[in-house]
Every structure is written in structure tokens, then in C-alpha cells.
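Colleague: pasting the structure only:
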């Protein structure tokens, strides 16, 4: 499939999606988001892909936010709500994908750009990256899940501070606040993301999918309910061919071969 605003390539079992509007700092227009949804559908159907990287074209921006020209033309509150709900559906698709998604944040990740990164499973940032949710300066607020995902990473006080001031923070500050997991030199970012993605792709895919589901769904459950959900997933995994292969390989002191069954 060809895309106007994305570059999609495959590096072995790793799919790399590059947001490709560098002249607009990879701003997230609706056409780009529709293409991203289609690319994720194709990746979900491809058994050869076991991990995903999302990054931005160029060194200046991962994604500098929503396309402001589109926001300015929204005719009603209903249209604004539907715009937010479409983005929420994309984020849900990312959460439901049984493959890990890594954000390689190579520059500005602002507004919708940061919200897209927050919807990924793991975030790596270049040491030159800047992150923020500046929607308040436009008279609006984060509407693509940012209020909820940032809250769950930083706690309510920090989340309110960043969103109410619209402040930009450095990659290093973002790591201290647990918004990103790792910070690496700009020139090494994509290689670091690929290395991590290949490491995850080399793990048993059913285990990776179960861990992602347990963390994502269990996060909002009471502890006893989340533990019961975890136990169900654990039990299902113990009956798989991969679990039998993994335990045999350990006892036989050899490298296991994962088949996703």
C-alpha cells in the first residue's frame, strides 16, 4: 500500500512507520492519521511483523501537534468531539495491537504529537527532543487522550502543571517524570529504537502480547481483579507450544525457537 504522509518499511520482523510531513514538522492532519490507522491494520495482519517503531521524518520533529489549520475550521462542538473520538479510536487500536509499539521521539513532540507518543508502549527520546501539551495556549485542551495518559505516568499534580502552563520540557526532564523511558543521543536514536525493537521481536510473541494486555487492562482494575486477570493470561500461556519449547530449551541449555503458538 502506498501512503502520502507516511513512510513504511520493514527491517526483518520490525516495521518502521515514519510520519512524513517534515515541512509541517510532521503535524498530524486527519489524512495522516487515517493512513496511520491503515498502516496499523496492515501490520496487525502481517504475522512476520513482531514489533513497531513510530518516528518522524527529519531531525526537527517527531510530530509538532495537530494540524492547526484543521482545528481552526471546526464548525461546532459536535465536530470537535468527533475529531477527538476518532483519535481515541486510533489510540485504542494501538493499545489493542498485540505487538509492542516504540515511539522514537526525534524532536518536537507537542500536543497531538506527544499524545501519539503517549499511546505507544515504550518511548525513546533524542537528547535534543522537547515535549509538551501546549493546547491551553490555543484556548483548548488536550483531546486525544493526553489528559488521561499523562496523568497515569506522572500523577495528577505534574500532569495539571504541564497542561495548564503549556510548558515545554526537555527529554531529560521527561525521563525524570517517567514520560519517556530512555534518552539517547540524537544521532543514535533510530539505531537504539531498532535494537530495542529487534530485542522485543525476538521474544515469544504470545508472551509479549499477554504482558501488554495485562499492563494496559490491569492498570485501571482493582489490584485483586488485575491479579486474577494476570493469572488467567499466565494460565493460558502455560498451555502454549512456546511455553513448552521455552522450558525444554532452558533444561537442554539451548536457544528456544518461538513459533507464536
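Modeller: Noted; the coordinates are in hand. All of these numbers come straight from a predicted model, not from anything done at the bench. Residues are numbered from 1 along each chain as shown.
Colleague: When you work out contacts or count neighbours from here on, use the C-alpha atoms and nothing else.
Modeller: Will do.
Colleague: how far is stretch 27-43 from where the chain is centred?
Modeller: 13 Å (CA atoms, centre = their mean, to the nearest Å).
Colleague: cool, and stretch 92-99?
Modeller: With CA atoms, centre = their mean, you get 9 Å for stretch 92-99.
Colleague: Included below, for side-by-side comparison, is a second structure:
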């Protein structure tokens, strides 16, 4: 493999940033360099006031086939402090909504990244798997807990105990993905979804994400309610509904 072909690329179109996993020789498997690169990209994108949502996807016909096995020893030695877990945690803590756009293989480290996103939209050819039991490995504890919260303990155990691949429809039934569409409609649906999110109040969305992810204690929740009272966002929202126009929400997470 030419390691120069393995990279994460970023494209910002309007209010949406798209991070693409690109490693064609390995079905977009994540190399050590790519795991290290992801938090850096997110650190750059998060404070950008023009970015309102982020899409994570894979190049070509796969999302991500996992961690590149050539880097497996480094990941195993680090356990739950590995660069893969650090990348996953940074993605999960990204302050703005994140959407995984999934086609083809979404396995191992790919599932790890997809589960760390807020929403997952899949093409009907997507396949999902969590293979540590096939390899004699222990899936990272933060990843295991996040998967269990998403699909429930029983479905998480089935995925982890069997290491079987499941199709997109089963992933939809257990809550691993939010929508399944024909492959030729995936990009348009993700574009529509992120455009809708970008039109909503960033204050409302940011508060909801923190609260749902259990990262907002009583003091932080009170802080959010004070922002509602002082930023004028509700006045703008009501005015937009009354005037039958798109709202012009002015608050951004960088405003504090």
C-alpha cells in the first residue's frame, strides 16, 4: 500500500464540513496516522462559526473496514488509552451535530467511529460488524459502553459475542442506524438532513447534544437556560414562524 493514499480529507460546503476517510487499498481502514489526524481536524473545525454540522463518510464504496492491521500492535499495547479511542472520544465530544454517512463496510474501527457520531444514515448495501471476538481482542471499554447505550445490552452482546456481520435493515431494527436508503439516495438525504440541522438554532442543538450525552450538570443546564433568556434566540424563532421565513439565529457556540 502507498501510505500517501491513506488520509482524511476535509471539504466545507456552506455550513457543513465533510470529513472523508480515504484508504482505497484497505477499504478505508484507519492507519495510525489517520487516527492521530482526526482529533486535529476536529479541533480546527469546531471553533469555525460557519460550520454548523459535520459529516463523516468513506471514499468510494466503503465507510471504513476498521483499523489497519499493520498498526494493530500499537493499538493493543495502549488499550483504552489508544489513539483510536482518543479519536473516538474527540468525535463524540465534537460540539456540533455529527452524521455518519455509511455505505459498504462499517466494521471494527469503522463501527467505532460511526457509533461516536450523533446520527447514522446508511445505504442499503451497508454491512456492520464488531470483530474483536474473532481476533481474540477486547473492544475498548468506552466504545463498548457507547455501543450498549445505543443499541441496548442484548444487541451489543450479540454483536460482540458473535462478531457476525449484520445488514443495514437489521442495523436499523436494533437502532444502530437511524435511516436506510438506496445507495443512490444516500448523499442527497444526508445533504437534506444537515441542511435542516444547519437552519435550526445552534443554541438549541448544542444544549440538546450536551444534555442527551449526559455532559451537562445542573449548573450547565441553568447556564443554557440563561442563554435562552439573554440571546434573543426565541424572539427570532417566533418572529420567523410568524413572518413565514427562515430564522436568522445569531448565536454561535464560540459566543460563550
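Modeller: Cool, the structure landed. The structure displayed is predicted, hence computed values, not measured ones.
Colleague: Could you get me the TM-score between them?
Modeller: With the length set by TM-score structural alignment, normalised by the length of the second structure, the two chains reach a TM-score of 0.88; 249 aligned residues with a CA RMSD of 2.4 Å.
Colleague: all helices for the stretch 151-261 of the first structure, in order.
Modeller: For the stretch 151-261 of the first structure, helices defined by DSSP state H, counting those that start in this stretch occupy the ranges 156-165, 171-176, 189-201, 205-218, 223-238, 241-251.
Colleague: quick one: the helices in the stretch 1-150 of the second structure?
Modeller: 32-45, 72-78, 83-92, 109-116, 132-135, 141-151.
Colleague: closest one to residue 99 of the second structure among the ones you listed?
Modeller: Among the helices of the stretch 1-150 of the second structure, helix 109-116 comes nearest to residue 99 of the second structure, with 8.2 Å by CA to CA.
Colleague: what's the matching range in the first structure for the closest one?
Modeller: Residues 112-119 of the first structure are matched to helix 109-116 of the second structure when aligned by TM-score structural alignment.
Colleague: same thing with stretch 189-204 of the second structure?
Modeller: The aligned range for stretch 189-204 of the second structure in the first structure is 192-207, by TM-score structural alignment.
Colleague: Show me the contact partners of the matching stretch.
Modeller: With CA atoms under 8 Å, 6 or more residues apart in numbering as the contact definition, stretch 192-207 of the first structure has outside contacts at 13-14, 49-53, 99-100, 102, 104, 124, 184, 208, 237, 242, 258-261.
Colleague: Name the nearest residue to the most centrally placed residue in the first structure, ignoring sequence neighbours.
Modeller: In the first structure, the residue lying closest to the centroid (CA atoms, centre = their mean) is residue 120, at 1.2 Å. Counting by CA to CA, 6 or more residues apart in numbering, residue 120 of the first structure lies nearest to residue 101, which is 5.3 Å off, once chain neighbours are set aside.
Colleague: wait, the one you found sits on residue 54?
Modeller: Yes. Using CA atoms under 8 Å, residue 101 of the first structure makes contact with residue 54 at a distance of 7.2 Å.
Colleague: before we move on, back to that, write the PyMOL selection for whichever of the contacts of stretch 192-207 of the first structure are buried.
Modeller: Remark: buried members of the contacts of stretch 192-207 of the first structure, expressed as a PyMOL selection using 16 or more other CA atoms under 10 Å:
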select buried, resi 13+14+49+50+51+52+53+99+100+102+104+124+184+208+237+242+258
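Colleague: So which of the contacts of stretch 192-207 of the first structure belong to strands?
Modeller: If you go by DSSP state E, those have 14, 51-53, 102, 104, 124, 184 in strands.
Colleague: Tell me how many other residues surround residue 71 of the first structure.
Modeller: For residue 71 of the first structure, the neighbour count with other CA atoms under 10 Å is 13.
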